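Q: generate a structure from the sequence data that follows.
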Amino acid sequence: MTRIELEMLIKRAFHGVTLDGGHTLVDMNEMSNWGKRASKEEIESTSRVEFGANWTVLPVETLHHFFPTLAHADAKAMRYYLPAFMVSLLTHPDPWTHSLITVLSALCPESSDPEDYHIRRYALFDDKQRSACALYLSCLPDFVDLDRGSKRTVDQARSRYWDQHLPSEKV
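A: Predicted structure coming up:
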């Protein structure tokens, strides 16, 4: 699978997903800053794009600015923002960016227990979306030069949850 094919697969799988009342980047930024409100400029710059119905228009610069916030995403926000972060990493494959850490952290549950915090945040994903995430993790090492720790995180994420969602021809 090529990088472009994987990007298109993610976009098709998450097509039409809206934030639907989930946590916004500004909300999650406040949570990650222990209640400190975002600046007026941050709120204005993100509000114009993030409340729309199309996650694909979120600027990479905005995602990079708000990279730590995904840790505070609820299930609706995870389904909306995760594909944007995943695609941004494919289109800007710098292995040392915080986006890589953000994506891998969001995709790596602590355990395979269905009550795991991360696994509960995937609850709204449908089968196509889970499959897209599984393929993403399977293909990521082909597109991003991962260090040993990142490779280990990918392996853990796959074995704890995502490999069960790979299409049968990829297993």
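
Q: when you work out contacts or count neighbours from here on, use the C-alpha atoms and nothing else.
A: OK.

Q: which SSE is Asn29 in?
A: Here Asn29, judged by DSSP states H and E, is contained in helix 25-32.

Q: chain center to that helix, what's the gap?
A: Distance of helix 25-32 from the chain centroid (C-alpha atoms, centre = their mean, to the nearest Å) equals 16 Å.

Q: helices or strands next to that helix in the packing?
A: helix 40-50 (3 or more C-alpha pairs under 8 Å, 6 or more residues apart in numbering; DSSP states H and E).

Q: next, the angle helix 25-32 makes with the helix it packs on.
A: Interaxial angle of helix 40-50 relative to helix 25-32 (axes from the mean of the first three to the mean of the last three C-alpha atoms, to 10 degrees): 130 degrees.

Q: helices or strands next to helix 40-50 in the packing?
A: Packed next to helix 40-50, using 3+ C-alpha pairs under 8 Å, 6+ apart, are helix 25-32.

Q: residues making contact with the helix it packs on?
A: Under the criterion C-alpha atoms under 8 Å, 6 or more residues apart in numbering, residues 36-38, 42-43, 46, 50, 66, 68-70, 72-73 lie in contact with helix 25-32.

Q: next, the structure of the following sequence, for comparison with the previous one:
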Amino acid sequence: MNKNQDSLLYPCPCCGYLVLFEPPPGTYLTCPICFWEDTKDLCNAALRTAQRSFLECGACDPRWNHQVRRPTIEDQRITDWVPLDVLAERDRPLLIAQITQAFEGVSREDGVTLHEARVIDDWGGEEERAAARGLDTDTHWQEVPPQWIEQLWDAYSLLDSKGWRYYLPAYMVHALRCSGSTSAGDSVIYSCLLPEEPELREHGLSRFSVLTLEQSRAVCQFLRFNAAYGEADEAAARRALEAYWGEFCP
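A: As a prediction, the model looks like this:
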């Protein structure tokens, strides 16, 4: 078999050049052009970092500059190769618009607020909870201050169903706008995981059921975005999609 024919070669996930003799991922072959090792468990966050390095210095990691070679005229690259960073920036505004439209008009009603959730976590009483609720004066999720999302990221898991639905778009949009500097995306993803324990599973399904079909689709796309681009916990995002959310955006 003539392995030099482009039709018999597969693209390196990092640089896009047709240099692999087997289809990725999981070949454990090393690209001679960028020195990316094609492992089985592909981490898209690491791949994005490697692509940035390749575009800047010609290797997936500056440490391997002496191990790589520059592409020759014989080296062919797949015609539709685009770095993950470019794809993420293409999809980001579209996803923000989808989330904003899906959750337009959603109110907190009498649901648990962010500051109240922190008090609940600290085993505070009714008086403390009431005082904490008074701090959350926003009436639309777009009004939730970004600093509260940053400071109270851990309180998100303690919200009731109404509070979870209300703050969900605020956390998702903040995660998309502040990629790389916030844990809001992780908070959303972990809240979308479906527990295996029967009682906890029923509680999770009950919480998820408060969303409309359009809202569930927006959540699904947010999880797909993170699974594809690794801006939050991509492994957890994939588990959430497989367990429940994937059916909303097949």
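
Q: please state their TM-score.
A: Comparison of the two superposed chains (TM-score structural alignment, normalised by the length of structure 1) gives a TM-score of 0.81, and 157 aligned residues with a C-alpha RMSD of 2.4 Å.

Q: picking that back up, list only buried entries from the contacts of helix 25-32 of structure 1.
A: 38, 42, 46, 50, 66, 68-70, 72-73 (16 or more other C-alpha atoms under 10 Å).

Q: quick check: buried residues in stretch 168-184 of structure 2?
A: Under the neighbour-count criterion of 16+ other C-alpha under 10 Å, stretch 168-184 of structure 2 has 168-176, 182-184 buried.

Q: any idea what Arg217 of structure 2 aligns with in structure 1?
A: With TM-score structural alignment as the criterion, Arg217 of structure 2 lines up with Ser131 in structure 1.

Q: surely that match meets Tyr161?
A: No. Using C-alpha atoms under 8 Å, Ser131 of structure 1 is not in contact with Tyr161; the gap is 11.0 Å.

Q: ok, now which residue in structure 1 is the farthest from the centroid?
A: Lys40 (25.5 Å; C-alpha atoms, centre = their mean).

Q: helix, strand, or coil at the spatially most central residue of structure 2?
A: Centroid-nearest residue in structure 2: Asn226, 2.0 Å away (criterion: C-alpha atoms, centre = their mean). Secondary structure of Asn226 of structure 2, reduced to three states by DSSP: H, G, I helix; E, B strand; the rest coil: helix.

Q: quick one: contacts for it?
A: Listed by C-alpha under 8 Å, 6+ apart, the contact set of Asn226 of structure 2 reads 232-234, 237.

Q: what's the closest of those residues to Gln221 of structure 2?
A: Nearest to Gln221 of structure 2 among those: Ala237, at 10.4 Å, using C-alpha to C-alpha.

Q: trace the closest one over to structure 1, please.
A: Under TM-score structural alignment, Ala237 of structure 2 pairs with Val154 in structure 1.

Q: now its match, what's its secondary structure?
A: helix.

Q: quick check, it in contact with Cys108.
A: Yes. When contacts are counted by C-alpha under 8 Å, Val154 of structure 1 is listed as touching Cys108 (7.3 Å).
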